[in-house]
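> Coordinates for the following, if possible.
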Amino acid sequence: MLIDAAGTMPRCYALVPCAGIGARSGAAGPKQYEPVAGSAMVAHTLAALAQVSRLAATLVVLSPEDTLFDAAVPGFAGERAWVERCGGATRAETVANGLAALRERGAQPHDWVLVHDAARCLIRPEWVDRLIDACMDDEVGGLLALPVADTLKAEDDGRVAHTVDRSGKWAAQTPQMFRLGLLAPALAHAGAAVTDEASAVEALGHAPKLVRGEWENFKLTWPGDFQLAERLLATKEA
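Just a heads-up that it's a prediction; the model follows:
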C-alpha cells in the first residue's frame, strides 16, 4: 500500500458528478431528481455510499444553478457529506472541478477518488467494497465492469454494417477508482470529450484494472430504466 512521505495512509473519497440534465431519460427536469421508489434517484445513490465505512467522505458536485438538491436529499449532511456547486458543462469538467474541491478540503495526491454516476442508484455498499479491496494496493486503480454478453452490431444508417467480436469486451460501470494525483492530470490531458475516468487514465498509457460488477448496477438512461429500477428496489426492500 502506498504511503506518502509524511507516513499517512491513503484515504478514499467518493465523488458524485450531479450537474447534468439527463436529456435521454425523458424526464421533465434533471434525471437525478426523478422519483424512484419514493425518493429522488440520487438519494438512493448517496444512501448506499453512506454505508461504505471506508469512504472518508462523499462529495456531490452540483451545477452552480442547482436549486433542487437540498429538497431532494434533505438528509445529506454531516462530516462525511459534502456538496460543492462547481459543476461544469461536461462530465469531465465537473469531475475535474470536484477533484480541485477535494484538494481544497485536504485530499492528497495519493488519496483514492471513487467517481460514481448519480444515475447508478442501485449500487450496493458491498460492490463498492469489492472495488476498494481489488484496487487499494494496485498501481493504477480500476473500475467495476461487466463482460459483454450480447452479440454486438455496428450500425450504418439504421442497418447492420457488421457484427463486432464481443470477446474480451467489457461494459464499463462505476465507481471508477483512481488516485487523485493520477486522475486530475489524466482528465486535463484527455479533454472535455472523455466519457469516463478510465478512458482518461488509459490515454496516459495506463491499464486500469477490471473488477467484475453486477448487472443491477446499470445506469438509468432511458424511460424504461426507471420502471425496472422501481421493481428492483421494491424486491430489495421486500
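> When you work out contacts or count neighbours from here on, use the C-alpha atoms and nothing else.
Fine.
> Quick check: the gap between the closest residue to residue 221 other than its chain neighbours and residue 17.
Setting aside the residues directly before and after it, residue 221 is nearest to residue 25 in space (Cα to Cα, 6 or more residues apart in numbering), at 5.1 Å. Residue 25 is 17 Å from residue 17, where distance means Cα to Cα, to the nearest Å.
> got it, and residue 189?
Using Cα to Cα, residue 189 is found at 19 Å from residue 17.
> Mind checking which of these two has more residues around it?
Of the pair residue 189 and residue 17, residue 17 is the one with more neighbours under other Cα atoms under 10 Å, namely 28 against 14.
> ok but that one is inside a strand, no?
Yes. According to DSSP: H, G, I helix; E, B strand; the rest coil, the state of residue 17 is that of a strand.
> Contacts only, for it.
Residues in contact with residue 17, defined by Cα atoms under 8 Å, 6 or more residues apart in numbering, are 60-62, 87, 91, 94-95, 98, 115-118.
> So which of those are in strands?
Among the contacts of residue 17, the members falling in strands (DSSP state E) are 60-62, 115.
> May I ask which two of these are separated the most?
The widest separation within the ones in strands among the contacts of residue 17, taken as Cα to Cα, falls between 62 and 115 and amounts to 13.9 Å.
> residues in contact with the longest strand seen in the chain?
In the chain, with assignment by DSSP E, the single longest strand is strand 170-179. By Cα under 8 Å, 6+ apart, the list of residues contacting strand 170-179 from outside reads 109-117, 120, 128, 131-132, 135, 140-148, 197-198, 213, 217-219.
> one more, for comparison:
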Amino acid sequence: MSGPLVWAVVPAAGQGTRFGGEVPKQYLHSAGKPLIEHALSALLAHPRVAGAMVALAANDARWPGWTSLHGKPVLCCVGGGERADSVLAALEALPADVPADALVLVHDAARPNLATADLDRLIDAATAHPDGAILGAPVRDTLKRAAVEGTIVTTEPRDGLWRAFTPQAFRRDALGNALRAARAAGVLVTDEAMAMERGGARPRLVEGREDNLKVTTPADLALADYLLSHRT
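Presented below is the predicted three-dimensional model:
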C-alpha cells in the first residue's frame, strides 16, 4: 500500500464518566495493556501512518510517557473539555511539516480493536474522496423511539442509517476549520463528520468490522478483553 503518509490524532483528555470509577477508561487494562495502547498500536503499525498526536488532560499523571511506538513518534498536547476541543488542539499541535491538505485520522482512545484491513480501506476511500471518509456499519437492529416514561412511541425506519465508528479521516485544515466554525456557532459536535457536515461536506461511509467497539461500559470492557485476547 503506497501513498502520502498520514498522521493520527487521538483525543484522550476525557474522564470517562459514563463508565464510572476513578480510572479514565482509556487507561483501563484489557489483554494486559491500557486501551489507549491498543488503539495507538493499531494505528502506528500501519505503514501509511507517520505518527500520532495525543491530546491529554492537563496534569495527566496516568499517561505512560511514550514518545514512540512501532518506531514512530508519539507526541502529546493538552486537550480541552470536549472531544472537539481536544481534536482541534491536536490538529493545531501537529508538526509544522504536516501539510494543510494532509489526511488526518481521528481515533477514539477507548476503541482498541481496529482491524488493519479496515484502516486500509478507510485511508484509500478518504484519499480518493474530497470530503474524507469514516468507518461505520449499517444499523441492523429495529429502532424504537421512547417516551419519557420508557414506553415505545413508534418504530423508526432504519433504511439508510449507519452507526459511526472511528477512525474518521479528513484533511487537516478542512477539519480544523469545520471544528472552529462549530465552536463559534455554539454547536457541540459529537464526532468529526458532524462538524464537516455542517459546512456542506458529504464524507464517504466505509463499512467496517462491528467488533471495532468503543468501550463505554463494563460489559464492553469484558468483550474487548475477549476480542483482544483472541486476536490473530
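> Tell me how the two chains score on TM-score.
Taking TM-score structural alignment, normalised by the length of structure 2 as the basis, the two superposed chains have a TM-score of 0.92; 226 aligned residues with a Cα RMSD of 1.7 Å.
> give the contact list for the equivalent of the residue nearest to residue 221 of structure 1 over in structure 2.
Residue correspondence, TM-score structural alignment: residue 25 of structure 1 in this structure matches residue 19 in structure 2. Residues touching residue 19 of structure 2, when contacts are defined by Cα under 8 Å, 6+ apart, comprise 25, 216-218.
> How much space separates residue 19 of structure 2 from residue 26 of structure 2?
Residue 19 of structure 2 sits 10 Å away from residue 26 of structure 2 when distances are taken as Cα to Cα.
> what does residue 5 of structure 2 give?
Taken as Cα to Cα, the spacing of residue 5 of structure 2 relative to residue 26 of structure 2 amounts to 26 Å.
> the more surrounded of those two?
When residue 5 of structure 2 and residue 26 are compared for neighbours, residue 26 comes out ahead with 27 against 15, by other Cα under 10 Å.
> Surely the more buried one and residue 10 touch.
No. The pair residue 26 of structure 2 and residue 10 fails to qualify as a contact (Cα atoms under 8 Å) at a distance of 10.6 Å.
> Mutual contacts of the two, please.
When contacts are counted by Cα under 8 Å, 6+ apart, residue 26 of structure 2 and residue 10 have residue 109 as shared neighbours.
> host element of residue 155 of structure 2?
Using DSSP states H and E, residue 155 of structure 2 sits within strand 152-156.
> tell me, that strand lands on which residues of structure 1?
Mapped onto structure 1 using TM-score structural alignment, strand 152-156 of structure 2 covers residues 160-164.
> And the matching stretch, how far out from the chain middle?
Relative to the chain's own centre, stretch 160-164 of structure 1 is displaced by 30 Å; criterion: Cα atoms, centre = their mean, to the nearest Å.
> Show me what residue 37 of structure 2 lines up with in structure 1.
If you follow residue 37 of structure 2 across to structure 1 using TM-score structural alignment, you land on residue 43.
> how many neighbours does that match have?
By the criterion of other Cα under 10 Å, residue 43 of structure 1 has 24 neighbours.
> With structure 2 overlaid, report how far the helix or strand where it lies is off on average.
Residue 43 of structure 1 belongs to helix 41-50 when elements are defined using DSSP H and E. Averaged over the aligned pairs, helix 41-50 of structure 1 sits 1.0 Å from structure 2 after superposition, using mean Cα distance after the TM-score superposition for structure 1.
> can you list contacts of that helix?
Around helix 41-50 of structure 1, the neighbours that count as contacts under Cα under 8 Å, 6+ apart are 14, 31-35, 55, 58, 72-73, 76, 80, 118-125, 128.
> from memory residue 125 of structure 1 sits against residue 51, does it?
Yes. When contacts are counted by Cα under 8 Å, residue 125 of structure 1 is listed as touching residue 51 (6.0 Å).
> Looking only at neighbour counts, state which of the two leads.
Taking residue 125 of structure 1 and residue 51 together and counting by other Cα under 10 Å, residue 125 has the greater number of neighbours (16 against 13).
> For structure 1, which segments are assigned as strands?
In order along the chain, structure 1 carries the following strands (DSSP E): 12-18, 35-36, 39-40, 55-62, 81-84, 112-115, 141-147, 152-156, 159-164, 170-179, 209-212.
> would you turn the ones you listed into CSV with distance to residue 68 of structure 1?
Compiled in CSV, the strands of structure 1 are given as follows (distance: least, Cα to Cα, whole Å):
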stretch, distance to residue 68 of structure 1
strand 12-18, 11
strand 35-36, 13
strand 39-40, 10
strand 55-62, 10
strand 81-84, 13
strand 112-115, 21
strand 141-147, 29
strand 152-156, 38
strand 159-164, 41
strand 170-179, 24
strand 209-212, 34
